[in-house]
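**Student:** What shape does this take:
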Amino acid sequence: MAVPTSQGPLPLRLDRAKAPCTVQSFVHLARHRFYDRTVCHRLTAYPTLKVLQCGDPTGTGEGGPGYQYKDELPVDLPPAPSDPTGVRRLYGRGVLAMANAGPNTNGSQFFVVYGDSALRPNYTVFGTVGAAGLKTLDKIAAGGIEPTTQDPAPVDGIPVLRTELLGVRPSCRP
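**Tutor:** Here you go, the predicted model:
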């Protein structure tokens, strides 16, 4: 799927075998231009969570398409090496997954992993980011997170480099 952004390309490879409902919903929203001109509203830089979150039409982290659907949780993620309990799983660099607000609350928000992250396996993995997209993610992450008066050195917040999805379209190319 072609995902041009204001910071560069973010080509995605969708995995219908692992997450058929998620891919169907994502493609449906893309075809109906739901993602066009939306911003990626969240960047994290925790040692064990490095993601860029996008897909909210309001840009606040609260918006969605007006519907929710069931999780299609991953069963093949390896344990996160940083988690001695074995509960967290490794969402590796380049993974594309759905953001959610709890069980079965998938909508339109998704995240792309720019650095290996240790998370509970509560997020539907539905694809990967192509090589050009990893370069774009690195550029966005290197820009940092907007400081606030409450947090002059944040590890979670709005990316300094405004990243706008310019026209998400299904394509045959990765």
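**Student:** hey, let's count contacts and neighbours off CA atoms from now on
**Tutor:** OK.
**Student:** Tell me the spacing between Asp15 and Asp56.
**Tutor:** Taking CA to CA, to the nearest Å as the criterion, Asp15 is separated from Asp56 by 21 Å.
**Student:** who's more crowded, the two?
**Tutor:** Set side by side, Asp15 and Asp56 give different neighbour counts by other CA atoms under 10 Å, the larger being at Asp56 (22 against 15).
**Student:** how about Asn100, what does it touch?
**Tutor:** With contacts defined as CA atoms under 8 Å, 6 or more residues apart in numbering, Asn100 is in contact with Asn106, Gly107, Gln109, Tyr123.
**Student:** The last one against Leu96, yeah?
**Tutor:** Right, the one you point to is Tyr123. No. Under the criterion of CA atoms under 8 Å, Tyr123 makes no contact with Leu96, lying 9.7 Å away.
**Student:** Look at these two and report which has more neighbours.
**Tutor:** Neighbours per residue, other CA under 10 Å: of Tyr123 and Leu96, the larger number sits with Leu96, 27 against 23.
**Student:** Does Leu77 touch Val87 like I think?
**Tutor:** No. With contact taken as CA under 8 Å, Leu77 and Val87 are classed as non-touching, separated by 11.2 Å.
**Student:** Please give the structure of this sequence too, so both can be compared:
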Amino acid sequence: MLHTALRVTVGAALAAGLAAMTYGQAAPRLLPAASQPPHATPIPTAEPGKCQFLDNTEQGAKNVGTPPVDPPYTSTVEATLKTNLGDITLSLDGKKAPCTVDSFAYLAGKDFFDNTNCHRLTTGALKVLQCGDPTGTGAGGPAYRYGTENLPTAKSGAQTAEYGKGTLAMANAGPDTNGSQFFMVYGDSELPPNYTVFGKITGGMDVLEQVAKAGSDNANGEGDGAPKKKVTIQDVTIAGR
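**Tutor:** You can find the predicted model right below:
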């Protein structure tokens, strides 16, 4: 949980990043990214071109099986988030983040995201909407986890990287704990280079901007909490499926 108000400084963006893009393992509060769960041992090295998805059932997560070890997308694939406020279209990068796109498409095919609420909005130095938790609490996910991919490069001499407007990336609770929660960046932001970037927003930015304009309930600090304007993902479709 973020205990202090966000301030428009690089230092505040770093602090916000450590809390805002993580999710809890057993409680609805958000944990610092540095607080890696004890069970989250590193993902073993996979065979080239293969993905590994490790059991995560001890979280009491939603079990829909596991994605295929052979990623079905190794180039760009389009996806659409149908929400109560309008469609958000995405371009998923299967070349740079094949296992993440594999997981996202698999969960979409299992209707995992259907009728789920985006549970967190930040409107300070960090400008993101976080979604993908079937419980809507920040603590939920699938009964598996997988490793990071396509991490951005930190700025020279800094501990942060730029996550530009339109970035689509995975939230996590520490190294190799990717699950289902993801975040969409609606304004240029800086975060630690710890979050898998797996695509970009290609349409529907106005949906995110109207949510941001309405603000959050500040449950986690000024400009940080559940969005006041409710965002419900009704369906996720993957082109060609």
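**Student:** which residue is nearest the middle of the second structure?
**Tutor:** The second structure has Phe182 as the residue nearest its centroid, 1.6 Å off, counting by CA atoms, centre = their mean.
**Student:** Quick one: map it onto the first structure.
**Tutor:** By TM-score structural alignment, Phe182 of the second structure lines up with Phe110 in the first structure.
**Student:** Not counting its neighbours along the chain, what's nearest that match?
**Tutor:** Taking CA to CA, 6 or more residues apart in numbering, and ignoring the residues beside it in sequence, Phe110 of the first structure has Met98 as its nearest neighbour in space, at 4.1 Å.
**Student:** what's near enough to touch the residue nearest to Thr105 of the first structure when sequence neighbours are not counted?
**Tutor:** Across the structure, with CA to CA, 6+ apart as the measure, the residue nearest Thr105 of the first structure apart from its sequence neighbours is Gln68 (5.2 Å). Counting by CA under 8 Å, 6+ apart, Gln68 of the first structure makes contact with Asn104, Thr105, Asn106, Gly107.
**Student:** try 6 Å this time
**Tutor:** With contacts defined as CA atoms under 6 Å, 6 or more residues apart in numbering, the neighbours of Gln68 of the first structure are Thr105, Asn106, Gly107.
**Student:** Using TSV, lay out those residues together with distance to Gly92 of the first structure, secondary structure and neighbour count.
**Tutor:** Supplementary listing: those in TSV, determined by distance: CA to CA, whole Å; DSSP: H, G, I helix; E, B strand; the rest coil; neighbours: other CA atoms under 10 Å:
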residue	distance to Gly92 of the first structure	secondary structure	neighbour count
Thr105	23	coil	16
Asn106	20	strand	24
Gly107	22	coil	24
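**Student:** any idea which of the residues you listed is closest to Leu10 of the first structure?
**Tutor:** Using CA to CA, Gly107 is the member of those that lies nearest Leu10 of the first structure, at 20.0 Å.
**Student:** What distance do you get for the residue nearest to that closest one when sequence neighbours are not counted to Gln109 of the first structure?
**Tutor:** If you skip the residues right next to it in sequence, Gly107 of the first structure has Gln68 as its closest partner in space, 4.9 Å away by CA to CA, 6+ apart. Counting by CA to CA, the gap between Gln68 of the first structure and Gln109 of the first structure amounts to 11 Å.
**Student:** same deal with Glu72 of the first structure?
**Tutor:** Per CA to CA, Glu72 of the first structure is found 15 Å from Gln109 of the first structure.
**Student:** higher neighbour count, those two?
**Tutor:** Neighbours around Glu72 of the first structure and Gln109, counted as other CA under 10 Å, are more numerous at Gln109. The numbers are 22 against 19.
**Student:** correct me, but the more buried one touches Gly55?
**Tutor:** Yes. With contact taken as CA atoms under 6 Å, Gln109 of the first structure and Gly55 are classed as touching, separated by 4.2 Å.
**Student:** can you pull out the strands in the second structure?
**Tutor:** Assigned by DSSP state E, the strands in the second structure fall at 54-55, 76-83, 86-93, 116-117, 120-123, 127-131, 144-145, 161-163, 167-170, 182-185, 189-191, 197-203, 224-225, 232-238.
**Student:** Need those strands in JSON lines (columns: distance to Leu107 of the second structure).
**Tutor:** Listed next are the strands of the second structure as JSON lines, based on distance: least, CA to CA, whole Å:
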{"stretch": "strand 54-55", "distance to Leu107 of the second structure": "15"}
{"stretch": "strand 76-83", "distance to Leu107 of the second structure": "12"}
{"stretch": "strand 86-93", "distance to Leu107 of the second structure": "14"}
{"stretch": "strand 116-117", "distance to Leu107 of the second structure": "13"}
{"stretch": "strand 120-123", "distance to Leu107 of the second structure": "20"}
{"stretch": "strand 127-131", "distance to Leu107 of the second structure": "13"}
{"stretch": "strand 144-145", "distance to Leu107 of the second structure": "11"}
{"stretch": "strand 161-163", "distance to Leu107 of the second structure": "24"}
{"stretch": "strand 167-170", "distance to Leu107 of the second structure": "14"}
{"stretch": "strand 182-185", "distance to Leu107 of the second structure": "12"}
{"stretch": "strand 189-191", "distance to Leu107 of the second structure": "26"}
{"stretch": "strand 197-203", "distance to Leu107 of the second structure": "15"}
{"stretch": "strand 224-225", "distance to Leu107 of the second structure": "25"}
{"stretch": "strand 232-238", "distance to Leu107 of the second structure": "9"}
